[in-house]
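**Q** Show me the folded form of this:
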Amino acid sequence: MTRALVVDDEPQILRALRINLSARGYDVRTAADGRSALQVAAEHHPEVVVLDLGLPDLHGVEVIEGLRGWTRVPILVLSGRADSADKVDALDAGADDYVTKPFSMDELLARLRAMVRRSGAPDDATVVTLGPSTVDLAAHAVHRTDPGEEPRDVRLTPTEWGVLEVLLRAPGRLVSQRQLLAEVWGPGYRDETNYLRIYLARLRRKLEADPARPRHLLTEPGMGYRFEP
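**A** Here you go, the predicted structure:
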């Protein structure tokens, strides 16, 4: 039984999530504010966390930072705001994904299932497949085999490798633009989002079967990028 912690100050949402998750076999604990959430997490060690950003005592980002001080538990953020700034801050702090209120219960449950599956997978895999391409992260080598053709080597620049590796090391997770820029180019480049558009386009041309309709290197408009295995 998967241990889940749900944190929200709206009683109706807290109740709905507790009922729906319990009905699907989750062992659910709840908290209505940030400090209680951190205490419950420390006592019960959840395997997944659903966290509202708009809490009465602490901002959700502070709760994420508190959790990330000692655990890598998957965190799904709930945001009631249409703008992306809070969600980007949450992702930069260590959240794994987000859902905007009002949300579809089916979507939320699907995202939770995916997060739980990924959390049980080894994070040291060095060979990753993207459609026709096979990426060996340890050897820094890429091979591509298109239908009817012989396998061929694909050359990536150091920067392309940097972008690709950050995404491949977080399968299924949304990586914010700021995080990707900071990790590849450095903290002084957090606003240079045009760099990302250029390099993702190059990677798709080199790795995806159909760069115009990518299946693996995906864009979340205004938010960031995601590698879908």
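
**Q** drop to CA atoms for contacts and neighbour counts, all remaining ones
**A** OK.

**Q** Would you quantify the distance from residue 88 to residue 41?
**A** 23 Å (Cα to Cα, to the nearest Å).

**Q** now do residue 60
**A** For residue 60, the distance to residue 41 - Cα to Cα - is 14 Å.

**Q** In terms of neighbours, single out the busier of the two.
**A** residue 60 (28 against 22; other Cα atoms under 10 Å).

**Q** Nearest residue to that one in space, ignoring adjacent ones along the chain?
**A** Residue nearest to residue 60 in three dimensions, not counting chain neighbours: residue 53, with 3.9 Å by Cα to Cα, 6 or more residues apart in numbering.

**Q** And for residue 9?
**A** residue 32 (4.4 Å).

**Q** can you check residue 126 too?
**A** Looking at residue 126 with Cα to Cα, 6+ apart, the closest residue is residue 137, at 4.9 Å.

**Q** count of neighbours near the one you found?
**A** Residue 137, neighbours per other Cα under 10 Å, totals 18.

**Q** dump the residue contacts of it.
**A** 126, 127, 128, 165 (Cα atoms under 8 Å, 6 or more residues apart in numbering).

**Q** next up, for comparison:
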Amino acid sequence: MNKKACILVVEDEPVISNFITATLMANGYKVIECGTGKEAVSLIPSHCPEVVLLDLGLPDMDGLSVLKEVRQWTGIPVIVVSARGDEVSKVEALDLGADDYITKPFGTSELLARIRTAIRHNNKAESVSNGKNDTFKAKGLLIDFNKYLVTVNGVEVHLTQIEYKLVSLLAHNPGKVLTYDFIITKIWGPFALKDNKILRVNMANIRRKLERNPIDPEYIFTEIGVGYRMIEDD
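**A** The predicted model follows:
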């Protein structure tokens, strides 16, 4: 990489922090380390890292509190790296604005892949906000956001209004897990019942229309107990 992407590692365990730092530096990243939530909150605006790796079990404040505070003023990619592997913690972190969630212990390949995805997703989001990206393409799936058109291998797919909104929402966040409650709020509004049944029914209909094999999807994946993730775009 020409310009070294800067990663902020927020981890209070020296062994884990040193391991992550060594891995990132060996792969061409610039790294900043800190061990408390207060340090993280102060370092983010002063150093503007491309990605934050955030542990939840910090000594001075819970990592979720750090995430909540950071999300009040920046959309910088935050990947939670935590020993809390239960679905409740994952959902809570993602609903508070985390871009991804890795459970300890993890492999270096997984960590690096998640960081690359977060950086790509952030760059894509910036392109969309600047009006530079009006399509989504991945493995034969094409979504033209200007024309409200969805095709698979050149064949138009007829979606209902709700189905298109769901596909569009996921396609604007490729590679990122969107929780059930987040999707329901975005599509049906903040006062909609948080009932996953209507969402599952619509998603089943979408998969029948988009996927060659709805049971083994290529485009939209289920994160069991958490939400859905769209394939990364080409």
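
**Q** TM-score for this pair?
**A** Scored against TM-score structural alignment, normalised by the length of structure 1, the superposed chains reach a TM-score of 0.90; 224 aligned residues with a Cα RMSD of 1.8 Å.

**Q** Show me which of the contacts of residue 137 of structure 1 is closest to residue 208 of structure 1.
**A** Each of the contacts of residue 137 of structure 1 was scored against residue 208 of structure 1 by Cα to Cα, and residue 128 proved nearest at 12.9 Å.

**Q** Residue in structure 2 paired with that closest one?
**A** If you follow residue 128 of structure 1 across to structure 2 using TM-score structural alignment, you land on residue 136.

**Q** any idea how far that match is from residue 6 of structure 2?
**A** Residue 136 of structure 2 is 27 Å from residue 6 of structure 2, where distance means Cα to Cα.

**Q** Can you give me every residue that contacts the residue sitting nearest the centre point of structure 1?
**A** Nearest to the mean C-alpha position of structure 1, counting by Cα atoms, centre = their mean, stands residue 173 at 2.3 Å. The neighbourhood of residue 173 of structure 1, defined by Cα under 8 Å, 6+ apart, consists of 96, 97, 226, 227.

**Q** Filter those residues down to the ones in helices?
**A** Using DSSP state H, no member of those falls in helices.

**Q** would TSV of the residues you listed with distance to residue 11 of structure 1 be doable?
**A** Formatted as TSV, the contacts of residue 173 of structure 1 follow (distance: Cα to Cα, whole Å):
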residue	distance to residue 11 of structure 1
96	24
97	22
226	32
227	35
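
**Q** For ChimeraX, what selects the buried ones among those?
**A** Here is the ChimeraX command that picks out the buried ones among these, judged by 16 or more other Cα atoms under 10 Å:
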select :96,97,226,227
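
**Q** just the contacts of residue 173 of structure 1 now: which is nearest residue 76 of structure 1?
**A** Once Cα to Cα is applied, the member of these that ends up nearest residue 76 of structure 1 is residue 97, at 5.0 Å.

**Q** Give me the aligned partner of residue 35 of structure 1 over in structure 2.
**A** Looks like residue 35 of structure 1 aligns to residue 38 there (TM-score structural alignment).

**Q** what's the helix or strand for its match?
**A** helix 37-47 (DSSP states H and E).

**Q** try residue 89 of structure 2
**A** Counting by DSSP H and E, residue 89 of structure 2 is found in helix 87-95.
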